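Participant: Any chance you could fold what I've pasted below:
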Amino acid sequence: MATKPGHPAAPSPDRDNPLFNQSLEKGLEVLRAFNGVHRTLTLPELATLTGMTKSSAQRTVHTLEALGYVDKHPQTRRFRLTPRVMEIGYNYLAADALIPVASPYLSQLAAASGETANLTEPVGLDMVYVAQLMTAKHMPVLTPVGMRIPMYCTSSGRAYLSTLPDAQVREMLEQSERVARTPATLTDVAAILARVEECRTVGYASNEEELFLGDMGLAAPIVNSQGQAVGAVHVSPPASRWTMADARKRLAPLVQECAWAISRSIAH
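Facilitator: As a prediction, the model looks like this:
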């Protein structure tokens, strides 16, 4: 099945394995076809986005509709996701042991920094928001739990990458699309590797308006007792309130302390 526009890279499925269920794969592809750009879809659009034939897409959508994960708008006749889809994501969050451990430390970070504290975990070549402690201050960019952001141009992604061997980091960066999200986005592999190496030296990663204009990022990795990264903590100070120099001086130590405290807690 071809990679769809806007879909992050996923692990290559072992389709030759007799245990591999292609019908389930198709169902998940249909669910993943809906997003902020494609809020509703027709059957032909679903077939195009998923790389299925129209008949295969029809059978898959009918099954998902019968199960309550998809429905059809009564006026437009376009398909859309139902709230039942959220059960799957919620079940992951409820079972994730890292979130309850990290939450009190994220709360402390938000209170000390005055900025929203975020916990992200790696998924393929992306980081996904799994917890967030918000402040009352205005946030220029909406980043809800469940949102995915690319590793190559984000502080949390670079913090995670900093814990991996150079060869693996390079391979992951080369596999990434490395689209210029803003005029400031680094897309050259060597330039991004330099930022990852800087994180190893100073203990935190950064990005300055590389993902969203007006939005910066400072992050530190969370590692388990085996020294393996399981996620990252980050804050996103807006350029309207912070310069990068001030953020590095005042916020970076708080982010590092938060990540270290979480890492120490999960190591025991």
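Participant: can we go C-alpha only for contacts and neighbour counts from here?
Facilitator: OK.
Participant: in the helix or strand encompassing Ala102, what's buried?
Facilitator: In this structure, Ala102 is located in helix 98-113 according to DSSP states H and E. Residues of helix 98-113 classed as buried: 98-99, 102-103, 105-107, 109-110, 113 (neighbour count, 16 or more other CA atoms under 10 Å).
Participant: and this one, so I can compare the two:
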Amino acid sequence: MSKQIFPSDATKDRRFVESLSRGLNVLRAFNEGSVTLGNQEIARITGLPKATVSRMTFTLTSLGYLSYNARLEKYQLSSGVLALGHAYVSNLRVRQLAQPYMDEFARLNNTSVGLTCRDRFHMIYVENRLPPEQSLLRMEIGLKLPMATTAAGRAYYASLQEDPRKELLDALAERYGEAQWPEKRAGLERAVEEYRQFGFCLSLGDWDRNVNTAGVPITLADGSTMALTCAAPSYLVPLEKIRDSIAHQLVILASDIQSLAS
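Facilitator: The predicted structure follows:
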């Protein structure tokens, strides 16, 4: 079942629309499963009754957010979802302001540079810039990264205040379960200490054993938080260079971008 993460007590507020929440959770189910899902699979992922799911998928299909494959008797995301995502990315001012600075950083350090925002247990790329003639770490806009093992997720987590951090920690613990959680928690706790000491967080082979990554949170004028990252294959940029040099430069870049976006 996909645990829901809302601001504290949001679901108890009289302004909270439960039916809308359920419809959006049906759309989010496609992040958890395969490209195509049937009503029974969606019900399993979301924890919603199958009858409710059937009404939601019919409505979402009618509105153009899902399409139905009659041969498979399953649904998949449709162009309406893509249009919403494109509108968000196109209107993201910080992305437009940051691009030339990210390009220069990528060129000078021979790393990819990414800008990500949070979606529940993941961070999503809204921008990714590469050095010239370098395509090894091309991350498509919309690609999701796990919160617990990536520099982007750790940077976001480390930037949180105590109460929201605890809320996210508890949700991640439930998500990963007893077998996986101790290792994931250790990485997050290490990230908090790194951020406290140096202003950045690292993922040195934790997400992909062949990739070294650093991440720095960026707080925007509206109070939202994103994460700026740089990444490179370990055979091109060893962990010592990421940790001792490039990550510190990333902190400066994040500060510059934050000032521009304020």
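Participant: picking up where we left off before, in the second structure, what stretch matches the helix holding Ala102 of the first structure?
Facilitator: Here helix 98-113 of the first structure aligns to the second structure at residues 94-109, judged by TM-score structural alignment.
Participant: Superpose on the first structure and give me the mean offset of the matching stretch.
Facilitator: Superposed on the first structure, stretch 94-109 of the second structure shows a mean distance to its aligned partners of 1.5 Å (mean CA distance after the TM-score superposition for the first structure).
Participant: what does that stretch rub up against?
Facilitator: 89, 111-115, 126-127, 129-132, 246, 253, 257, 260-261 (CA atoms under 8 Å, 6 or more residues apart in numbering).
Participant: Pull out the buried residues from those.
Facilitator: 89, 111-115, 126-127, 129-131, 246, 253, 257, 261.
Participant: Which two of these have the greatest separation?
Facilitator: Of all pairs drawn from these, the greatest distance, 26.9 Å, lies between Val89 and Ile246 (CA to CA).
Participant: mind listing which of the buried ones among the contacts of stretch 94-109 of the second structure are in helices?
Facilitator: The helices, defined by DSSP state H, take in 89, 253, 257, 261 from those.
Participant: mind giving me JSON lines with those residues and columns for distance to Lys12 of the second structure?
Facilitator: Listed next are these as JSON lines, based on distance: CA to CA, whole Å:
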{"residue": "Val89", "distance to Lys12 of the second structure": "31"}
{"residue": "Leu253", "distance to Lys12 of the second structure": "40"}
{"residue": "Ile257", "distance to Lys12 of the second structure": "37"}
{"residue": "Ala261", "distance to Lys12 of the second structure": "34"}
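Participant: out of the buried ones among the contacts of stretch 94-109 of the second structure, who's nearest Thr225 of the second structure?
Facilitator: Leu115 (10.8 Å).
Participant: Name all residues that make contact with that closest one.
Facilitator: Counting by CA under 8 Å, 6+ apart, Leu115 of the second structure touches 95, 125-128, 226-229.
Participant: Mind doing that once more with 10 Å?
Facilitator: Neighbouring residues of Leu115 of the second structure by CA atoms under 10 Å, 6 or more residues apart in numbering: 94-95, 98-99, 102, 123-129, 141, 152, 215-218, 226-230, 254.
Participant: cool, Leu77 of the second structure as well?
Facilitator: So Leu77 of the second structure contacts 27-28, 30, 35-37, 60-61, 64-68 (CA under 10 Å, 6+ apart).
Participant: roughly how far apart are it and Asn25 of the second structure?
Facilitator: The gap separating Leu77 of the second structure from Asn25 of the second structure is 13 Å, by CA to CA, to the nearest Å.
Participant: Could you do Leu250 of the second structure as well?
Facilitator: Leu250 of the second structure sits at a distance of 35 Å from Asn25 of the second structure (criterion: CA to CA).
Participant: go on, Glu240 of the second structure?
Facilitator: For Glu240 of the second structure relative to Asn25 of the second structure (CA to CA), the value is 42 Å.
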